[in-house]
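**Student:** A predicted structure for the sequence below; I have some questions about it.
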Amino acid sequence: MPIKVNMFSSASKVKGQGVGSAYEELIRLLKTHFPKQIDVSINKFTKADISHYHTIDPNFYLSTFSKKRGIKVGYVHFLPETIEGSLNIPQPFRSIFYKYIISFYKRMDHIVVVNPTFIDKLVAYGISRDIITYIPNFVRKNEFYRFTEANRDAVRERLEVNNRFTVLGIGQVQERKGVKDFIKLAENNPDKYFIWAGGFSFGRLTDGYADLKQVVDNPPRNLKFTGIVDRNALVEYYNAADLFLLPSYNELFPMSVLEAFSCGVPVMLRDLELYHSIIKGYYIPTQDYEDMNTQLKLVSEDKERLNKFKQLSDEASEEYSEDHLADIWLDFYSSLTK
């Protein structure tokens, strides 16, 4: 008998966010690799061996009180502190929402985190370490891959990159993502071309919306804001880029970094501590805007250094590939039902 897993998620309703990408990747993985071992249903309030919650919707919270749910698994993509700089929620609603997040996680029988640094933080909120498992995100090589030189040249021409050194950022346009540093880099490096693929997924609720909207509507001549891009079109932007830069102040395990690795693009990041346990050594670390600006100039002028980080991206993509993670997920679900 297959393991019946009911997925609960509304992540796909809001485009341009990593939670939805991670959720969709997992669904595809299970259906592709284990059609006989795992029976996946989506948002069905029917009896299941395992109910896997990807988002914290109130109706999902209420469903956890039913015995039909089987073993309840919570997928932790964020904590209260990681929402700071993303959404502008006034008090007292912010405190109420943060308490609700932790209450939801405490309703779970088991927790999956995408970054091991979250384990201690969840324990500090009163969740037992024994029920927390770390399973990283992943991407598919047949969706995010390196183009041939001819195809890359064609994409660069179509995106009007021309012969300029091109820096790509991907994600929601918000304070937490460090978009203001990305804008400043464009302003101070007029010889390079900058693309930010992403938009205001949460509209005016986005932290820093007013200031950022002004720049998005009137960017520097060498900076393009694409708005929200369908995920199946992102592979072209990765391949058009010479460097992927994510200047975020706070992240978990960003899908965009894995996608860049998978496309063989050198990666530069603000050197957050939470990256150290998962991808340290695979990216160019920077501390602040000045460091980003210095490293950008160095890497754009040193082809050997650029090629070194292309190779490191290739190595990282193998570690976080679909095939590598497939067996981990099967073992995890199997262990719960035993």
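**Tutor:** Ah, there it is. Numbering: from 1, shown residues only.

**Student:** every contact and neighbour count from this point should use C-alpha atoms.
**Tutor:** Fine.

**Student:** just the helices in the chain please.
**Tutor:** Taking DSSP state H as the test, the helices found in the chain are 18-33, 58-63, 80-83, 93-106, 117-124, 149-158, 179-188, 209-217, 234-240, 255-262, 289-301, 303-319, 322-337.

**Student:** deepest in the core, which of the ones you listed is it.
**Tutor:** Neighbour counts (mean count of other Cα atoms under 10 Å) averaged over each of the helices of the chain peak at helix 255-262, with a mean of 26.

**Student:** and that one, what does it pack against?
**Tutor:** helix 18-33, strand 267-270, helix 303-319 (3 or more Cα pairs under 8 Å, 6 or more residues apart in numbering; DSSP states H and E).

**Student:** which one of these lies nearest to Thr148?
**Tutor:** Nearest of those to Thr148, taken as Cα to Cα: helix 303-319 at 14.6 Å.

**Student:** what lies in contact with that closest one?
**Tutor:** Here helix 303-319 makes contact (Cα atoms under 8 Å, 6 or more residues apart in numbering) with 258, 260-267, 279, 281-284, 299-300, 324.

**Student:** measure the residue nearest to Val179 when sequence neighbours are not counted to Thr46 for me?
**Tutor:** Leaving aside its sequence neighbours, Val179 sits nearest to Val173 (Cα to Cα, 6 or more residues apart in numbering; 6.5 Å). From Val173 over to Thr46 the distance is 38 Å, taken as Cα to Cα, to the nearest Å.

**Student:** second structure follows, compare the two:
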Amino acid sequence: MSLVVNMASESDVSVQGHGVHTAYVELATALERRDDVSVVRGRYGERVDCGVYHLHTLGTRVWRKLLDPRAPTVVSAHVVPDSLVGSLRGARWWRPAARLYMRWFYRRADTVLAVSGTVARALESELGVDPDRIEVLYNTIDMAAYRTTTQDRIAARRELGFRDDAFVVLGVGQVQPRKRVDLVDRLAREHPEMTFVWVGGIPFKHLGADYGAMRSLMDDAPDNLVFTDMLPHPEVRRYLQAADVFCLPAEQENHPMCILEAAGVGLPVVARDIPEYDDTFGDDVLRCRDETFGEALVHLREDETAYRTWAERSRRIADRFDSAAAAERLVGIYRELVAARVARSEAGPHRRDGGGRSARRQRRPATLNR
């Protein structure tokens, strides 16, 4: 019998220009390809007749699903308190309140899916989530949709107006201090021989951190740095296909979808050396500090052997984080939750834990095959 899953991300009815929405769409689409799961998307502010709820956002529109005792709830933890600082205005001041809210929300779930080992540790140590309820399930994408041929690349560059000999360095994400777009601006000024493109804007407008400074940075960019503002996802893919290198200097990330997309295209990835990447990308991305990003880009531009080596490393990322494997494991998690609930129901009255949800099974192995 097909298992009905109500999967919801409030980005459906609000801002979509961020990685949480992409992660939600990719996972829902991967599940919809299977014949043993029926996915009901959205239906915000209401309960749904389903076997499992799977939530990707933490807003009030999904409260009725979170609190519905008729079906177990899975929550994907894309955001932890540290994700807010440098993203939204005044986050350092209201972070404690956000922490309390996240603690309440995540602890209500039967299973919390951490998108990286770093997130799993934050869930347990900072937010007090029972480790037996935490699973690490990395973000994934349909890598086949990003495979790029030479002809695809030529067509994309022609469509977007890049010269044949241009060395295009691409970044993707919201324009905010946490992403360190200021460093991209500096790199563009120091390397006029390269073309820099940042695909993204400020979707939350004046709610964004340092909105005025970020707006000025976009308006005063050098000639070899282009900000596209927010784009539909198919257009983002065209920029990836047209680029030579992907660069993400962000100071805090969990498991960014944009790196997965760049890897799917086959681009070498240059990223900041942060601990969040230790258990995800490891040495398959060229990890840098502020002072070494420029050196890394020059190295890739001038050394064809190095370029091919790092492109091959990206293909390893693509092999590791394809959505089909994640969907397979996720269905197993769903079915285990449903089976546990049926067993408890047949056993009669049972103990409830302090969060109001039923105590459940031992924690399973935490990672996809690597």
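**Tutor:** Sure thing, it's come through. The model shown is predicted, which means the values in this text are computed figures rather than measured ones.

**Student:** superposing both, give me the TM-score.
**Tutor:** TM-score of the superposed chains, computed with TM-score structural alignment, normalised by the length of the first structure, equals 0.94; 333 aligned residues with a Cα RMSD of 1.6 Å.

**Student:** returning to what we had before: to which residue of the second structure is the residue nearest to Val179 of the first structure aligned?
**Tutor:** Aligned counterpart of Val173 of the first structure in the second structure: Val175 (TM-score structural alignment).

**Student:** can you check Thr337 of the first structure too?
**Tutor:** Aligned partner of Thr337 of the first structure by TM-score structural alignment: Val338.

**Student:** now do the contacts for that match.
**Tutor:** Contacts of Val338 of the second structure by Cα under 8 Å, 6+ apart are Gly51, Val52, Ala71, Pro72.

**Student:** distance of it from Pro256 of the second structure?
**Tutor:** Here Val338 of the second structure is placed at a distance of 30 Å from Pro256 of the second structure (Cα to Cα).

**Student:** reformat the helices of the first structure as CSV; add distance to Ile3 of the first structure.
**Tutor:** Shown next, in CSV, are these (distance: least, Cα to Cα, whole Å):
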stretch, distance to Ile3 of the first structure
helix 18-33, 11
helix 58-63, 20
helix 80-83, 32
helix 93-106, 23
helix 117-124, 27
helix 149-158, 42
helix 179-188, 43
helix 209-217, 44
helix 234-240, 34
helix 255-262, 27
helix 289-301, 48
helix 303-319, 27
helix 322-337, 8
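
**Student:** burial measure for the match of Val173 of the first structure, as a count.
**Tutor:** Number of residues near Val175 of the second structure (other Cα atoms under 10 Å) recorded here: 28.

**Student:** that one touches Val181, doesn't it?
**Tutor:** Yes. Counting by Cα atoms under 8 Å, Val175 of the second structure touches Val181, with 6.5 Å between them.

**Student:** picking that back up, so the residue nearest to Val179 of the first structure sits against Asp211, correct?
**Tutor:** No. Under the criterion of Cα under 8 Å, Val173 of the first structure is not in contact with Asp211, lying 10.9 Å apart.

**Student:** okay, the helices and strands packed on helix 255-262 of the first structure in CSV with distance to Gly227 of the first structure next?
**Tutor:** As requested, those are exported to CSV (distance: least, Cα to Cα, whole Å):
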stretch, distance to Gly227 of the first structure
helix 18-33, 15
strand 267-270, 22
helix 303-319, 26
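
**Student:** give the burial count for the residue nearest to Glu253 of the second structure when sequence neighbours are not counted, as a bare number.
**Tutor:** Distances taken as Cα to Cα, 6+ apart place Glu276 nearest to Glu253 of the second structure, at 6.6 Å, with adjacent residues excluded. Applying other Cα under 10 Å, we find 18 other residues in the vicinity of Glu276 of the second structure.
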